[in-house]
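Visitor: only geometry, no sequence info:
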């Protein structure tokens, strides 16, 4: 009898597996300030609102949860601020990794103004005595340095299914769409790339000395970015 029960269970599972695709298909690593919110909407346009599980490590830490605590096998796409070492824990051998990069200097500057204009005001409401961190101190903090390398630690660029660049966002979305046989329309491609227009208009021009300091603090990211650009120009992710 036990044998028959086990056999019935195996057959039921096989039937279930045949009706449902093997998920997750895509693992989208959203490095901060690299057009990730726009890309999330494009993913939803292709896989449906209920086809994209959007999470980040900040939320998981706050909730004292692990990514595996969520039903990741129900979603074809997982997207969010999830470093490779975290998101890979729910990967399948067939899962494809995708990420977007941005020139490190531009990414760090954008990250700081996002902190200054959005994150800090919210923090100050909770704690009126909170002090705004200057950009000079911000760029020196270890967790703010080489952020792209931090997110991709543990995986080689060549192992990624696709790497796009914010500077050529529309063209790269089209290239990715061809690889995945997406139905590309102009509408999602017109959505805002992850930039804050008010910030760009009000941000003072930064002195060259500060730019050089940002480069010095992000040498690993600069090397990563240049290698990725070279691979892309050779057609590696086409």
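Guide: Yep, that arrived. Keep in mind that this is a model prediction, so the values were computed, not measured. Numbers count the residues shown, from 1 in each chain.
Visitor: Only C-alpha atoms from now on, for both contacts and neighbour counts.
Guide: Noted.
Visitor: who touches stretch 221-231?
Guide: In this structure, residues lying in contact with stretch 221-231 by C-alpha atoms under 8 Å, 6 or more residues apart in numbering are 101-104, 146-149, 157, 163, 215, 237.
Visitor: Please look at residue 161 and residue 98 and confirm they touch.
Guide: Yes. Using C-alpha atoms under 8 Å, residue 161 and residue 98 qualify as a contacting pair, with a distance of 5.9 Å.
Visitor: still on that earlier bit, farthest pair in the contacts of stretch 221-231?
Guide: Set against one another by C-alpha to C-alpha, the contacts of stretch 221-231 have their most distant pair in 215 and 237, with a gap of 26.4 Å.
Visitor: For the contacts of stretch 221-231, pick the one with the most neighbours.
Guide: Of all the contacts of stretch 221-231, the highest neighbour tally under other C-alpha atoms under 10 Å goes to residue 148, namely 27 neighbours.
Visitor: Name the SS class of that one, please.
Guide: At residue 148 the chain is in helix, as set by DSSP: H, G, I helix; E, B strand; the rest coil.
Visitor: Which parts of the chain are helices?
Guide: For the chain, the helices identified by DSSP state H occupy 2-19, 36-47, 57-62, 84-87, 104-114, 120-126, 135-138, 147-151, 169-180, 186-189, 197-202, 208-217, 219-233, in order along the chain.
Visitor: Serialize the ones you listed to JSON lines and add fields for distance to residue 74.
Guide: Formatted as JSON lines, those follow (distance: least, C-alpha to C-alpha, whole Å):
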{"stretch": "helix 2-19", "distance to residue 74": "11"}
{"stretch": "helix 36-47", "distance to residue 74": "12"}
{"stretch": "helix 57-62", "distance to residue 74": "18"}
{"stretch": "helix 84-87", "distance to residue 74": "15"}
{"stretch": "helix 104-114", "distance to residue 74": "32"}
{"stretch": "helix 120-126", "distance to residue 74": "34"}
{"stretch": "helix 135-138", "distance to residue 74": "39"}
{"stretch": "helix 147-151", "distance to residue 74": "24"}
{"stretch": "helix 169-180", "distance to residue 74": "19"}
{"stretch": "helix 186-189", "distance to residue 74": "24"}
{"stretch": "helix 197-202", "distance to residue 74": "37"}
{"stretch": "helix 208-217", "distance to residue 74": "40"}
{"stretch": "helix 219-233", "distance to residue 74": "32"}
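Visitor: adding another structure so you can compare the two:
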């Protein structure tokens, strides 16, 4: 797919929403100011995507890995946000624990309440979330069953390739305002000026407060995400310098 697809009337923008990467703030600042409510398909799930997607939908988002273009004939333009892996891991863990099960039943709530932070991320299915989601649906679904290092390295290569060639634009949580500028420049969107911060995780240690040993262990357990994030930071800096649209393929 080339950037010419952005001008097509049937194009569908899909936001790969990796949890705790400023996705909700991105929706508030960038998406709701450019798409009407009836044009947005929210909370996408793989099993129900085809039934939920309507011709009027121009934007969709959900905690779903790259690959929904296999389920529709419409051209799909992918977007996402990333975050420092250790910071994201801590925020995600504490966010799950703080979910009120009476109001919202997170599918990892039981695991997070029964395990400490490190034990939680020692479970293969909870590691390297950014890498597996950017690599694709296949990789994301199999990560709990294929723990061999060769699987992880292949997923990492695929995630890096997809980020560079198959995502129209991406942002970094740590450079949120710059990211919005990049989205505006690439897609021609207008951004809301106010600083909206939603769904912030309470009572969690800040990254700079994390003991070095704990930081090292979380980085080790999310080693693929660490490599992907460093790659993304270099690529983001390149994009900010050039201020030119990505060339991406399907």
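Guide: Yes, it's here. In this text the structure is predicted, and so the values were computed from the model without any measurement.
Visitor: And the TM-score between these chains?
Guide: Overlay of the two chains. TM-score (TM-score structural alignment, normalised by the length of the first structure): 0.75; 205 aligned residues with a C-alpha RMSD of 3.0 Å.
Visitor: Most tightly packed of the helices of the first structure?
Guide: Burial of the helices of the first structure is given as mean neighbour count (mean count of other C-alpha atoms under 10 Å); helix 147-151 ranks first at a mean of 21.
Visitor: okay, and that one goes to which residues in the second structure?
Guide: Residues 129-133 of the second structure are where helix 147-151 of the first structure lands when matched by TM-score structural alignment.
Visitor: average offset between the matching stretch and the first structure?
Guide: On the superposed models, the aligned residues of the first structure are on average 0.6 Å from stretch 129-133 of the second structure, with distances taken as mean C-alpha distance after the TM-score superposition for the first structure.
Visitor: One more: stretch 86-94 of the second structure?
Guide: Comparison of stretch 86-94 of the second structure with the first structure after fitting gives an average deviation of 0.4 Å (mean C-alpha distance after the TM-score superposition for the first structure).
Visitor: what does that stretch correspond to over in the first structure?
Guide: Under TM-score structural alignment, the match for stretch 86-94 of the second structure in the first structure covers residues 105-113.
Visitor: how far does the matching stretch sit from the chain's center?
Guide: Taking C-alpha atoms, centre = their mean, to the nearest Å, one finds stretch 105-113 of the first structure lying 16 Å from the centre of the chain it belongs to.
Visitor: and residue 85 of the second structure, what is it in contact with?
Guide: Contact analysis of residue 85 of the second structure by C-alpha under 8 Å, 6+ apart lists 128, 219, 222, 225-226, 229.
Visitor: Now do it against residue 165 of the second structure, distance only.
Guide: For residue 85 of the second structure, the distance to residue 165 of the second structure (C-alpha to C-alpha, to the nearest Å) stands at 22 Å.
Visitor: ok, now residue 138 of the second structure?
Guide: When distance is defined by C-alpha to C-alpha, residue 138 of the second structure is 18 Å away from residue 165 of the second structure.
Visitor: Can you pick out the residue with more neighbours from those two?
Guide: Comparing residue 138 of the second structure with residue 165 by neighbour count (other C-alpha under 10 Å), the higher total belongs to residue 165, at 17 against 14.
Visitor: quick one: that one and residue 69 of the second structure, what's the gap?
Guide: Distance of residue 165 of the second structure to residue 69 of the second structure, given as C-alpha to C-alpha: 15 Å.
Visitor: what does residue 185 of the second structure give?
Guide: For residue 185 of the second structure relative to residue 69 of the second structure (C-alpha to C-alpha), the value is 24 Å.
Visitor: Could you state which residue of the first structure sits nearest its centroid?
Guide: Residue closest to the mean C-alpha point of the first structure, counted by C-alpha atoms, centre = their mean, is residue 30 at 0.7 Å.
Visitor: wait, what's in contact with it?
Guide: Listed by C-alpha under 8 Å, 6+ apart, the contact set of residue 30 of the first structure reads 36, 79-82, 99-100.
Visitor: which among those residues gets closest to residue 190 of the first structure?
Guide: When the contacts of residue 30 of the first structure are compared for distance to residue 190 of the first structure, the smallest value, 14.3 Å, is given by residue 36; criterion: C-alpha to C-alpha.
Visitor: Can you find the partner of that closest one in the second structure?
Guide: So residue 36 of the first structure corresponds to residue 23, using TM-score structural alignment.
Visitor: which residue sits closest to that match, ignoring its sequence neighbours?
Guide: Using C-alpha to C-alpha, 6 or more residues apart in numbering and skipping the chain neighbours, the partner closest in space to residue 23 of the second structure is residue 17 (6.0 Å).
Visitor: Next, count neighbours for the aligned partner of residue 132 of the first structure in the second structure.
Guide: Using TM-score structural alignment as the criterion, the counterpart of residue 132 of the first structure in the second structure is residue 114. Other residues lying near residue 114 of the second structure total 11 when counted by other C-alpha under 10 Å.
Visitor: ok, residue 114 of the second structure to residue 129 of the second structure distance?
Guide: Taking C-alpha to C-alpha as the criterion, residue 114 of the second structure is separated from residue 129 of the second structure by 20 Å.
Visitor: again with residue 113 of the second structure
Guide: Here the criterion is C-alpha to C-alpha. By it, residue 113 of the second structure lies 19 Å from residue 129 of the second structure.
Visitor: got it, and residue 168 of the second structure?
Guide: For residue 168 of the second structure, the distance to residue 129 of the second structure under the criterion C-alpha to C-alpha works out to 20 Å.
Visitor: Could you tell me the angle between the strand ranked longest in the first structure and helix 104-114?
Guide: Here the longest strand in the first structure is taken by residue count, with DSSP state E as the criterion, and it is strand 96-101. With axes from the mean of the first three to the mean of the last three C-alpha atoms, to 10 degrees applied, the angle from strand 96-101 of the first structure to helix 104-114 works out at 80 degrees.
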